[in-house]
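>>> need a structure here:
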Amino acid sequence: MTPDGGATPQEPLEARPSSRRVVWTALRVLGSVVALVTVYYLLPLDRLSTSVAVTVLLLGLIGFVALIAVQVRSILRSRHPGLRAAEALATSIPFFLLLFAAAYVTMAAQSPDSFGRHLSHTQGLYFTVTVFSTVGFGDITPKTDTAQLVVTVQMLTDLIVFGLALKVIVGAVRRSRERRNTGANTRAGTDGGG
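You can find the predicted model right below:
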């Protein structure tokens, strides 16, 4: 610190988040993920029609984009953008995966030949994660054109999530830090220039 309270160029302007803040963030993430998974397991997905499931999936993806936009804005305003970005990713990815898992469970219930067998909630989530992680064990495979199309959409959106969403969130952290550095340097220059 300079005598007038401004930051020196060697000091990081983003103060390290306190342990308490990190724990609180982790608890919020855990609570959000538990709530999402609980809702997923409680939904009667086997009673929805395929068209309703696809509509919900599309609306959910629009909601996912809106969620990312809100989170980017929050990162830009955050005092701890790195921590806020980690929270954003830790809540957005499960939401994204559960959307596709719900669609697969519904499709398998309405059209058993979609995946060659009925999918439970757990099997739908497992299949979604294998597609997302590009592991693809082959024990569950899409059999119909509709199922293959939805899985293809997931694979393409996976690439978007990996690439674009991560780039946007990391970019928001960088912009927030740069803005803080510029603001602190301007204040330090103003305070020390008189």
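>>> from here on, just use CA atoms for contacts and neighbour counts.
OK.
>>> who are the packing partners of the host helix or strand of Val105?
For Val105, the element it lies in under DSSP states H and E is helix 81-110. Under the contact definition 3 or more CA pairs under 8 Å, 6 or more residues apart in numbering; DSSP states H and E, helix 81-110 sits against helix 19-42, helix 50-77, helix 121-132, helix 145-160, helix 166-192.
>>> one more sequence to fold, the one below, so I can look at both together:
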Amino acid sequence: MDRTGSAPDGTPPAGTAAPGRVRKGRAALVVALRCVTTITILVAAYFLLPFTRHDVDVTNLALGLSAVTAVFALQVRSIARSAHPRLRAVEALTTTMPLFLLMYSAAYFVIEQSAPGSFNESLTRADALYFTLTVFSTVGFGDIVARTEPARILVMTQMVGNVLAVGVATRILFGAVEAAVRRQTSGTRGPG
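The predicted structure follows:
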């Protein structure tokens, strides 16, 4: 053992954490805090921002979906460049999925406010979020049902988005993680 207490091969003494594990633990804590903060901000914004009947139309929905896609693309890029790609993938999911779900929840809330009767009951923001999560999880309790054609079309777009989010997006994230891990194990670093 040398002055630092490490063995001649540089390994730390028994009972102490390796520096890499400490860094990874700190990184995991930072990611967890960012995830909780992001979700908290998104949910708070959903409940606090004023939505008007003009906030839901095809253009705004397309812009919202484009924003979710852009955030997702930036997240995939950051995974490929990250020292901790698995942690970045978790963070990407906890950023993108709530944004996607809250966007639909806001759309359901606004469509019910602008065209009462679009659903079989009036939707509060909490009801709209509940309905969104019910559609996302494919549980479909049937207690809230889209009754008008625009509401049903909106629900169908979420159903397609759910399949894409769960299937395609998850595969893209796993691919980015695998590429980053391969890069790290081969000893090369990506740009940036």
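>>> just send the helices and strands packed on helix 81-110 of structure 1 back as a markdown table, with mean neighbour count and distance to Ala109 of structure 1 too.
Shown next, in a markdown table, are these (neighbours: other CA atoms under 10 Å; distance: least, CA to CA, whole Å):
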| stretch | mean neighbour count | distance to Ala109 of structure 1 |
| --- | --- | --- |
| helix 19-42 | 14 | 15 |
| helix 50-77 | 17 | 9 |
| helix 121-132 | 20 | 11 |
| helix 145-160 | 15 | 12 |
| helix 166-192 | 16 | 33 |
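>>> can you list these in CSV and add distance to Phe96 of structure 1?
Formatted as CSV, those follow (distance: least, CA to CA, whole Å):
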stretch, distance to Phe96 of structure 1
helix 19-42, 10
helix 50-77, 7
helix 121-132, 10
helix 145-160, 9
helix 166-192, 14
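>>> of all those, which one is nearest Ser114 of structure 1?
Proximity to Ser114 of structure 1 (CA to CA) singles out helix 145-160 among these, at 5.6 Å.
>>> against structure 2, where does the closest one fall?
Helix 145-160 of structure 1 corresponds to residues 149-164 of structure 2 when matched by TM-score structural alignment.
>>> picking up where we left off before, closest one to Ala90 of structure 1 among the helices and strands packed on helix 81-110 of structure 1?
Nearest to Ala90 of structure 1, of those and by CA to CA, is helix 19-42 at 6.5 Å.
>>> contacts for stretch 59-68 of structure 2?
Thr96, Leu99, Phe100, Met103, Ala107 (CA atoms under 8 Å, 6 or more residues apart in numbering).
>>> reformat those residues as a markdown table; add distance to Ile144 of structure 2.
A markdown table is the format used below for these (distance: CA to CA, whole Å):
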| residue | distance to Ile144 of structure 2 |
| --- | --- |
| Thr96 | 25 |
| Leu99 | 22 |
| Phe100 | 20 |
| Met103 | 18 |
| Ala107 | 15 |
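>>> which one of the helices and strands packed on helix 81-110 of structure 1 lies closest to Arg84 of structure 1?
So among those, helix 50-77 is nearest, using CA to CA, at 5.7 Å.
>>> angle of that closest one against helix 166-192?
20 degrees (axes from the mean of the first three to the mean of the last three CA atoms, to 10 degrees).
>>> residues contacting the most centrally placed residue in structure 1?
Note on structure 1: the residue nearest the mean C-alpha position is Ser92, at 2.0 Å, using CA atoms, centre = their mean. Applying CA under 8 Å, 6+ apart to Ser92 of structure 1 gives the contacts Phe64, Leu67, Ile68.
>>> same thing with Phe141 of structure 2?
Thr134.
>>> how about it, secondary structure?
What DSSP: H, G, I helix; E, B strand; the rest coil gives for Phe141 of structure 2 is coil.
>>> equivalent analysis for the one 3 residues further on, please.
Following three-state DSSP, the label given to Ile144 of structure 2 is coil.
>>> surely it meets Thr124?
No - assessed by CA atoms under 8 Å, Ile144 of structure 2 is found out of contact with Thr124, at 11.7 Å.
>>> higher neighbour count, those two?
Legend: neighbour count by other CA atoms under 10 Å for Ile144 of structure 2 and Thr124, higher for Ile144 (17 against 14).
>>> how many residues are close by the closest residue to that one other than its chain neighbours?
Closest residue in space to Ile144 of structure 2, ignoring its immediate chain neighbours: Asn120 at 6.1 Å, by CA to CA, 6 or more residues apart in numbering. Look at Asn120 of structure 2: counted by other CA under 10 Å, it has 15 neighbours.
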